[in-house]
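>>> any chance you can model this:
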Amino acid sequence: MNNLKDKVALVAGGTRGAGRGIAVELGAAGATVYVTGRTTHGSPSEYNRPETIEETAELVTAAGGVGIPVQVDHLEREQVRALVDRIDRDHGRLDLLVNDIWGGELLVQWETPLWKHDLDAGLRLLRLAIDTHIITSHYALPLLIRRPGGLVVEMTDGTKEYNDDNYRDSFFYDHAKSSVIRLGFAQAHELRAYGCAAVTLTPGWLRSELMLDHYGVREDNWRDAAAREPHFVISETPRYVGRAVAALAVDPDVMRWSGQSVSGGRLAREYGFTDVDGSQPDCWRYLVEVQDAGKPADTTGYR
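Here you go, the predicted model:
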């Protein structure tokens, strides 16, 4: 599967979670993938997690692509500018930008009203979730629009339909994730004249490294977490949303998705890919029709 050979991608925020899954799947399709983040060997971020951008880049290369780790704080304009300048010098092109920068999990005070939430933590969350995406696109888009067919994927949590109808249990989290959807919509409008697309994409209930640790399970025994949270049975690996991005990247008619907010599950039905276990979880439909409806956990018809 070398559909993306000779294509250059930037996965901004590729240290772990969805970003890592996306980078690896792009590598499996043959792409050269610049993987950015703050955590490197010997230089952890405020998360103090073990995952590093070097590990992600190694996984990209092992999958069949070329992984290039670059330490970048996407709130620092000069670091982002230097990153894009490097990609330009190395390749003279950028075919795919994935804005997956986040870093706000430790800052959210769930089910805490705005006036009680730590204001500094909330405002930093917004900067990490929104400003990073804007800064990165500001510097990267001039390189991306040199060739028609470029694609921007804005990563968020929740589709527009779901977020419009549901409060996400935190003023700051709700605002952050809904704002990213609008970032994708606005970029689609501005990129259209250049023959480039922008799509906002959400994974489902992601079995990220953080989530597995939260439930005290590993990927090989993740179903044990259902004893604590039955609806976890709808969860998916980060590779699933990675396959969604890869499918968009090779679609010659990707402009049909431009400006839309879609889920990995919806794209799986459209393109026919599956998660690594062969299943096809449709998390956002499950959340509405089963979990939010108060029904017992049952994935029949949803994966």
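
>>> from here on, just use CA atoms for contacts and neighbour counts.
Fine.

>>> out of everything not next to it in sequence, what's closest to residue 205?
For residue 205, the nearest residue in space outside its immediate sequence neighbours is residue 235; the separation is 4.6 Å by CA to CA, 6 or more residues apart in numbering.

>>> please give the structure of this sequence too, so both can be compared:
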Amino acid sequence: MNSNTGKKVALVAGGTRGAGRGIAIELGAAGFIVYVTGRTTRGQKSEYNRPETIEETAEQVTEAGGQGIAVQVDHLVPEQVKKLVEKIENEQGRLDVLVNDIWGAEYLAEWNIPIWEHSLDTGFRMLRLAIDTHIITSHYALPLLMKNKGGLVVEMTDGTSEYNAKNYRLSVFYDLAKTSVTRLAWSQAQELKDYGCTAVALTPGWMRSEIMLEEFGVKEDNWRDATVKEPHFIISETPRFVGRAVAALATDPDVEKWNAQSLSSGQLGKHYQFYDLDGSQPDCWRYITEVQDAGKPADATGYR
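Next comes the predicted model:
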């Protein structure tokens, strides 16, 4: 049993890069012990074949003021997830926050391809990575989380329930993946409420992840250059912004008020008054609805 009594414990499942890394770092900054899981380590890459590793994320958690612990886990393998939760229980005796951010399907989406032409193999792989991983992780982790009142589950998705209910996400499989995760959060909220625990769905805005920056051929320090190619990228945010959203929820003694809700980083930024690394407060989903989807010229004035 760990001697760090009083320190809260979080599991960021899928914390190798992107939102998961931003969330892990901000939970570290809030003083959490953070278990960071993923498939890519310094000694082994996943099918992504990308350079980011769980060890890097864990080190950044520690640098931020927390304690980062990297554990290689494939969340599609129940036995690996079971052993992970046993490890957390043996080492810490508690779990206060579960962030289900496993995804791993950026390179599988076939945009604007109808279901009768879309690859079934990649489509079903996307659904397994997006949904099965979250269910498996919750199955094993929730009994530990439920031991203490005030436990929090954050299901990471793309798009608010309101936005996704009105907009097709350009692929049947992607659309189903993201709306299913939101419903999964709602379902878990019904099962957890009698135990004094909370479950929410949370979406970042247009996030400047490592993959997105690479897609536009820019880095974080010159990200605005990407607006030449895509003007609406002006509303984008760093992964740390949604990380601060999770940290705000995780440290709110009244977090139960959000139970079963679909939330966004921009919405929570306004509520809790936190800001992105550049001091801005991007409200992406309102911008997308009122500016981008409305066919207006790109202008983030009043949305940051």
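
>>> still on that earlier bit, contacts only, for the residue nearest to residue 205 of the first structure.
Under the criterion of CA atoms under 8 Å, 6 or more residues apart in numbering, the contact list for residue 235 of the first structure reads 204, 205, 206, 207, 281, 283.

>>> now do residue 100 of the second structure
If you count contacts by CA under 8 Å, 6+ apart, then residue 100 of the second structure has 12, 13, 14, 134, 137, 153, 154, 155, 156 around it.

>>> what is the nearest of the residues you listed to residue 294 of the second structure?
Of all the contacts of residue 100 of the second structure, residue 156 has the smallest distance to residue 294 of the second structure: 26.2 Å, by CA to CA.

>>> where's the closest one relative to residue 207 of the second structure, distance?
When distance is defined by CA to CA, to the nearest Å, residue 156 of the second structure is 13 Å away from residue 207 of the second structure.

>>> out of everything not next to it in sequence, what's closest to residue 258 of the second structure?
Distances taken as CA to CA, 6+ apart place residue 200 nearest to residue 258 of the second structure, at 6.9 Å, with adjacent residues excluded.

>>> assign the one you found to helix, strand or coil.
Three-state secondary structure (criterion: DSSP: H, G, I helix; E, B strand; the rest coil) places residue 200 of the second structure in strand.

>>> that one: neighbour count?
Residue 200 of the second structure is flanked by 27 other residues according to other CA atoms under 10 Å.

>>> how about residue 257 of the second structure, secondary structure?
helix.

>>> next one: the one 10 residues further on
Taken by three-state DSSP, the conformation at residue 267 of the second structure corresponds to helix.

>>> now do the contacts for it.
Residue 267 of the second structure is in contact with residue 283, counting by CA under 8 Å, 6+ apart.

>>> can you check residue 193 of the second structure too?
The neighbourhood of residue 193 of the second structure, defined by CA under 8 Å, 6+ apart, consists of residue 259.

>>> what do we get in the first structure for it?
Residue correspondence to the first structure (TM-score structural alignment): residue 193 of the second structure is matched to residue 192.

>>> remind me, longest helix of the first structure?
helix 171-191 (DSSP state H).

>>> pull out the buried positions in that one.
For helix 171-191 of the first structure, a neighbour-count test (16 or more other CA atoms under 10 Å) marks 171-185, 187-188, 191 as buried.

>>> in the first structure, what residues pair with the helix or strand harbouring residue 249 of the second structure?
Counting by DSSP states H and E, the element that carries residue 249 of the second structure is helix 239-250. Following TM-score structural alignment, the aligned partner range for helix 239-250 of the second structure in the first structure is 238-249.

>>> same question for stretch 77-91 of the second structure.
Applying TM-score structural alignment, one finds that stretch 77-91 of the second structure aligns to the residue range 76-90 of the first structure.

>>> for that stretch, give me every contacting residue.
Applying CA under 8 Å, 6+ apart, the contact partners of stretch 76-90 of the first structure are 70, 72, 73, 74, 93, 94, 135, 136, 139, 140, 143.

>>> what does stretch 108-118 of the first structure give?
Outside of stretch 108-118 of the first structure, the residues that reach it under the criterion CA under 8 Å, 6+ apart are 121, 122, 125, 169, 170, 171, 172, 173.

>>> how about the contacts made by the fifth one?
Counting by CA under 8 Å, 6+ apart, residue 170 of the first structure touches 108, 109, 110, 111, 112, 113, 114.

>>> so which strand or helix has the third one?
Under the criterion of DSSP H and E, residue 110 of the first structure resides outside all helices and strands.

>>> do you know how far it is from residue 97 of the first structure?
According to CA to CA, residue 110 of the first structure and residue 97 of the first structure sit 30 Å apart.

>>> okay, those two: which has more neighbours?
Taking other CA under 10 Å, residue 110 of the first structure and residue 97 do not tie; residue 97 has more neighbours (24 against 13).

>>> who has more neighbours out of residue 156 and residue 207 of the second structure?
A direct count of neighbours by other CA under 10 Å for residue 156 of the second structure and residue 207 places residue 156 higher, at 28 against 22.
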